[in-house]
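Chemist: need a structure here:
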Amino acid sequence: MTGHAKAGRPNQFLRNLNSKIASIPMILTAVVIFLGGTIWTVVYSFTNSKLLPRLSFVGLDQYHRLWAAPRWVMSIENLAIYGILSIIFSLVIGFVLAALMDQKIRFENTFRTIFLYPFALSFIVTGLVWQWLLNPEFGIQSVVRSLGWTTFAFDPLYTPSIVIYGVLIAALWQGTGLVMCLMLAGLRGIDEDIWKAARVDGIPMWKTYLFVVIPMMRPVFITTLVIIASGIVKVYDLVVAQTSGGPGIASEVPAKYVYDYMFQAQNLGQGFAASTMMLVTVAIVVIPWAYLEFGGGRKRV
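Modeler: Sure thing, here's the model as predicted:
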């Protein structure tokens, strides 16, 4: 009977055959364009390519020049500050807003739309809007001074030491609404019986969130973290719209460094090296996520 059962089972390879055939173009696109382009970039990062790519290998010279460049070091420092603070504030603010929205408040749909609306705008529009708001001549500083506080100063985009925080404000304004929606979806997935049991046991609400709800929302937090981190690594247009990397090089980021060297300075080798370092950063984010989502899941099963 076992032999007949095995003979009656369809071949695993033939299951969903139409779907597999339909996915062949996308698989080929991913392998040829994405994987092939990545390998091509890494290989040419070891060359002395200038205006056009050429296989003139120089070893690790491009990477030595990269890490010796003050502009690149500044961009990495800015990315670290921007990234760490963006992750912390996005998760905290997004979760708090989601917890408030989960209280079955009136006009919930209206508030949800208001909070999510900035995410529908492009980074260029967001950057220009906040460039105006943070302009000391007619922005927040000018408005507050017109109300009588003549010594009030708030011009982060014009102060090199804090300009990256001005960029961070604009990014949080745009992206926090999406984080709130993701967190709200996770909160709505929590069984109502858990809340009832916590109330019966007299557990304070903040403890329920901290020790019960948040651990149960681990997959939501991991997914949200990956989305935020991927946006942090490739941040470019927001910086260009707000500061163009200035004052000086105070708000440089890696993506802008790559663009400038590849398309303006006509130094492809240096741009490829910087791109490869960005690839390493993405791998640092994606590999732990993949392990937690897939490797850890198999072990639990």
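Chemist: hey, let's count contacts and neighbours off CA atoms from now on
Modeler: Will do.
Chemist: so what secondary structure elements neighbour the longest helix that the chain contains?
Modeler: Looking across the chain with DSSP state H, the single longest helix is helix 70-101. Using 3 or more Cα pairs under 8 Å, 6 or more residues apart in numbering; DSSP states H and E, the elements in contact with helix 70-101 are helix 163-188, helix 218-233, helix 254-263.
Chemist: looking at those, which is closest to residue 271?
Modeler: Proximity to residue 271 (Cα to Cα) singles out helix 254-263 among the helices and strands packed on helix 70-101, at 4.8 Å.
Chemist: now show me the structure for the sequence below, then we'll compare the two:
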Amino acid sequence: MAITVLLGYLGAALWSLRISFTSSRTFPADDYVGLLQYERLFENERWLLSLQNLCIYGVLFIVASMVIGFLLAVFIDQKVKGEGLLRTAFLYPYAMSFVATGLVWQWVLNPESGLQHSMRQLGWAGFTFDWIIDQDLVIYTVVIASVWQASGLVMALLLAGLRGIDEDIWKASRIDGVPAWRVYLSVVLPMLAPTLATVFVLLATGVVKVFDAVVSMTQGGPGTASDVPAKFIMDHLFGRANIALASAGAMVLLLTVLILVAPFLYARSRSHAAGQGGH
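Modeler: Predicted coordinates for the structure are as follows:
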């Protein structure tokens, strides 16, 4: 297992790092050009646009998924009727591939055959929802599709955390007359901090590598309006035969993932060490 990790992951990362410092095009080259590829990368308007899209997508996707997932978890935690069916229904989208999700939402949001067309057929002649063909709004359609898919996973993780909270806390709050929203805000959410951190890391790493949903929904369009870094990398790697520039982009994404995951892993190791020290 360790050999697989070293050769398959670390080896590939180091190879990509080396290539990013060369002028390689279709085939790897051994010439060293320093940070030239990284300079070209951040002078490329398409790359900068893809980073901007990634920031917009990431903030909205993470916030919306966590809020909706938490509300769904709170709802199901009330021991509603048909709980098992509801859990399955909310979690089902996550079982779908991003490609399938993207294709479904592409159809739903298509102005000629989807939601806009259906509403106009029902008599709402002025109804307009053409975000998927609007350069300024198209990235938000990817957010909608991604939130729809990921919220169920967030719900499942947070529901497990809610079910682990001592019932005596709720009994005490009822006796003291504390509003439920205040208990969730002041007691429940702090107790769910480790679970929330896990959810955040999972969603954040998903943001960095988002690709399938964009390709299946918009192909990065209209034009390059919904482009993201992963698509930029794949296009330059396979479509434009510029593996050095693609490798530079890949290393930037890898560094982003490490920045996101490292604090979580550090805090987790500190917590584990403190737990062992307490024993």
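Chemist: TM-score for this pair?
Modeler: Here the TM-score for the pair of chains, by TM-score structural alignment, normalised by the length of structure 2, is 0.97; 276 aligned residues with a Cα RMSD of 1.0 Å.
Chemist: what's the mean deviation for the longest helix of structure 1 versus structure 2?
Modeler: Averaged over the aligned pairs, helix 70-101 of structure 1 sits 0.4 Å from structure 2 after superposition, using mean Cα distance after the TM-score superposition for structure 1.
Chemist: ok and the next helix or strand after that helix relative to helix 70-101, angle-wise?
Modeler: As assigned by DSSP states H and E, the chain's next helix or strand after helix 70-101 of structure 1 is helix 108-116. Between the axes of helix 108-116 of structure 1 and helix 70-101, defined by axes from the mean of the first three to the mean of the last three Cα atoms, to 10 degrees, the angle is 170 degrees.
Chemist: can you list contacts of the helix or strand following helix 108-116 of structure 1?
Modeler: Next along the chain after helix 108-116 of structure 1, taking DSSP H and E as the criterion, comes helix 123-133. For helix 123-133 of structure 1, the surrounding residues in contact (Cα atoms under 8 Å, 6 or more residues apart in numbering) are 118, 138-140, 157, 167, 170, 174, 237-243.
Chemist: now list the buried members of the residues you listed.
Modeler: 118, 139-140, 157, 167, 170, 174, 237-243 (16 or more other Cα atoms under 10 Å).
Chemist: ok, which pair from those is furthest apart?
Modeler: Every pair of those checked by Cα to Cα; the farthest is 140 and 237, at 22.6 Å.
Chemist: sorry, back to before: in helices, which of the contacts of helix 123-133 of structure 1 fall?
Modeler: Using DSSP H, these in helices are 140, 167, 170, 174, 237-242.
Chemist: so can I have CSV of those residues showing distance to residue 199 of structure 1?
Modeler: Below are those laid out as CSV (distance: Cα to Cα, whole Å):
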residue, distance to residue 199 of structure 1
140, 44
167, 42
170, 39
174, 35
237, 47
238, 45
239, 47
240, 50
241, 49
242, 48
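Chemist: nearest to residue 223 of structure 1, of those?
Modeler: For those, the nearest to residue 223 of structure 1 is residue 174 (18.2 Å; Cα to Cα).
Chemist: measure the alignment partner in structure 2 of the closest one to residue 92 of structure 2 for me?
Modeler: Aligned counterpart of residue 174 of structure 1 in structure 2: residue 149 (TM-score structural alignment). The gap separating residue 149 of structure 2 from residue 92 of structure 2 is 8 Å, by Cα to Cα, to the nearest Å.
Chemist: over to residue 208 of structure 2?
Modeler: 23 Å.
Chemist: which of those two has more residues huddled nearby?
Modeler: Using other Cα atoms under 10 Å, the more surrounded residue of residue 208 of structure 2 and residue 92 is residue 208, with 21 against 14.
Chemist: so the more buried one touches residue 56, yeah?
Modeler: No: with contacts counted by Cα atoms under 8 Å, residue 208 of structure 2 stays clear of residue 56, the gap being 11.8 Å.
Chemist: residues in structure 2 aligned with the longest helix of structure 1?
Modeler: Using TM-score structural alignment, the partner range for helix 70-101 of structure 1 is residues 45-76.
Chemist: stretch 37-47 of structure 1 too?
Modeler: Against structure 2, stretch 37-47 of structure 1 falls on residues 12-22 (TM-score structural alignment).
Chemist: before we move on, what about stretch 123-131 of structure 1?
Modeler: Stretch 123-131 of structure 1 corresponds to residues 98-106 in structure 2, going by TM-score structural alignment.
Chemist: the matching stretch vs structure 1, average distance?
Modeler: Stretch 98-106 of structure 2, aligned to structure 1 and superposed, deviates on average by 0.5 Å (mean Cα distance after the TM-score superposition for structure 1).
Chemist: stretch 253-260 of structure 2 now?
Modeler: With mean Cα distance after the TM-score superposition for structure 1, stretch 253-260 of structure 2 departs from structure 1 by a mean of 0.7 Å once superposed.
Chemist: residues in contact with that stretch?
Modeler: For stretch 253-260 of structure 2, contacts defined as Cα under 8 Å, 6+ apart pick out 201, 204-205, 208-209, 229.
Chemist: what range in structure 1 matches that stretch?
Modeler: By TM-score structural alignment, stretch 253-260 of structure 2 lines up with residues 278-285 in structure 1.
Chemist: may I see the buried residues of the matching stretch?
Modeler: In stretch 278-285 of structure 1, counting by 16+ other Cα under 10 Å, buried: 278-279, 282, 285.
Chemist: farthest pair in those residues?
Modeler: Across those, the longest distance by Cα to Cα is 10.9 Å; it joins 278 and 285.
Chemist: next, count neighbours for the aligned partner of residue 247 of structure 1 in structure 2.
Modeler: The alignment partner of residue 247 of structure 1 in structure 2, by TM-score structural alignment, is residue 222. The tally of other residues near residue 222 of structure 2 (other Cα under 10 Å) stands at 15.
Chemist: quick check: which element contains residue 194 of structure 1?
Modeler: helix 192-200.
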